[in-house]
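> Below is the structure, and that's it, no one-letter string:
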């Protein structure tokens, strides 16, 4: 096993998750600052997970809860907040009159489209700072060590306990 470069600072195991989280938090904070400027000042990080979980086809509160790893009641409260902010709407399920479907509104779709564009800009900024090859190596390395699908919507529920 090769030795670390001489100028590399010695690190401890507990630092890795903190560095990964700090990178995540930095990206998310920058995203939300830019989204606020672009007309989405009330959007919060947990809302982004929920909007992704609603998806283009919409979903029920129960399924939203499963996708987010939270209770149906917690998902319903999140949907209530997103509905009050204009990001989702509830409609009748044509297949079952007893169910309501949570769907993205044009404002919700706009938030997701803008988020995707901002994330592209943030990634480009990281590529400029780190170099495109180093960033690609970092992404490849993370794909190697992250088990299963790299993107799980239940992160919001996991952070909440």
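Received the coordinates, thanks. Keep in mind the model is a prediction, meaning the values are calculated, not measured. Residues are numbered from 1 along each chain as shown.
> C-alpha only now, for contacts and for neighbours.
Noted.
> quick one, helices of this protein?
Along the chain, counting by DSSP state H, helices occupy 15-37, 45-54, 61-68, 72-84, 106-130, 132-145, 155-160.
> Make TSV out of those helices and add distance to residue 96.
Shown next, in TSV, are those (distance: least, C-alpha to C-alpha, whole Å):
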stretch	distance to residue 96
helix 15-37	36
helix 45-54	18
helix 61-68	14
helix 72-84	18
helix 106-130	24
helix 132-145	40
helix 155-160	28
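> hey, which of the ones you listed is tucked in deepest?
Comparing those by mean neighbour count (mean count of other C-alpha atoms under 10 Å), helix 61-68 ranks first with a mean of 22.
> Put this next to the first one:
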């Protein structure tokens, strides 16, 4: 007798568990490199700020949260030394949130760690299986840029 298909609810839970295991390991490694207080939401915020900086309103839109919620996250990142506020050279009325060298360091280290974590999956599953997983996900995931609005989406 053929084994029944697993229940549909398992797919999102397995995808989330895979995501969570990668993020948890990322943060263990970041902590070992001196980034002990950075949290997953901070990573999304740093991505939303980007290499050229952004206003609090832009960060809120990119994260899918209010300007006030974005401002609280920016305040925390500033207190931790990951971002700074600066005058916007194109508009004297607004402040630009920019990454500091510490903010750039955490993003650079994160990219390196994600490469190592992917390599670990390749070691465990095989390159063909990981490539197939990524190809399959690209087939079913809308072809847009990678979303950073997870904080607002979960909220």
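Okay, I see it. Because the structure is a prediction, the values reported are computed rather than measured.
> distance of the equivalent of residue 97 of structure 2 over in structure 1 from residue 85 of structure 1?
Residue correspondence to structure 1 (TM-score structural alignment): residue 97 of structure 2 is matched to residue 102. Distance of residue 102 of structure 1 to residue 85 of structure 1, computed by C-alpha to C-alpha, to the nearest Å: 14 Å.
> check the fit of the longest strand anywhere in structure 2 onto structure 1 and give the mean distance.
Assignment by DSSP state E gives strand 91-99 as the longest strand of structure 2. Following the fit onto structure 1, the mean deviation recorded for strand 91-99 of structure 2 is 0.5 Å by mean C-alpha distance after the TM-score superposition for structure 1.
> In contact with residue 32 of structure 1, which residues?
41, 43-45 (C-alpha atoms under 8 Å, 6 or more residues apart in numbering).
> And it, how close does it get to residue 135 of structure 1?
As judged by C-alpha to C-alpha, residue 32 of structure 1 and residue 135 of structure 1 stand 22 Å apart.
> Report the buried members of the contacts of residue 32 of structure 1.
Burial by neighbour count, judged by 16 or more other C-alpha atoms under 10 Å, picks out residue 43 from those.
> with the contacts of residue 32 of structure 1 in mind, which one is nearest to residue 151 of structure 1?
residue 45 (15.0 Å; C-alpha to C-alpha).
> Let me see the contact set for the counterpart of the closest one in structure 2.
Aligning on TM-score structural alignment places residue 45 of structure 1 opposite residue 40 in structure 2. By C-alpha under 8 Å, 6+ apart, the contact list for residue 40 of structure 2 reads 23, 27.
> likewise residue 25 of structure 1?
Contact partners of residue 25 of structure 1, counting by C-alpha under 8 Å, 6+ apart, are absent.
> what do we get in structure 2 for it?
That one, residue 25 of structure 1, aligns with residue 20 by TM-score structural alignment.
> Please verify my assumption that residue 111 of structure 1 contacts residue 41.
No: taking contacts as C-alpha atoms under 8 Å, residue 111 of structure 1 lies outside contact range of residue 41: 10.5 Å.
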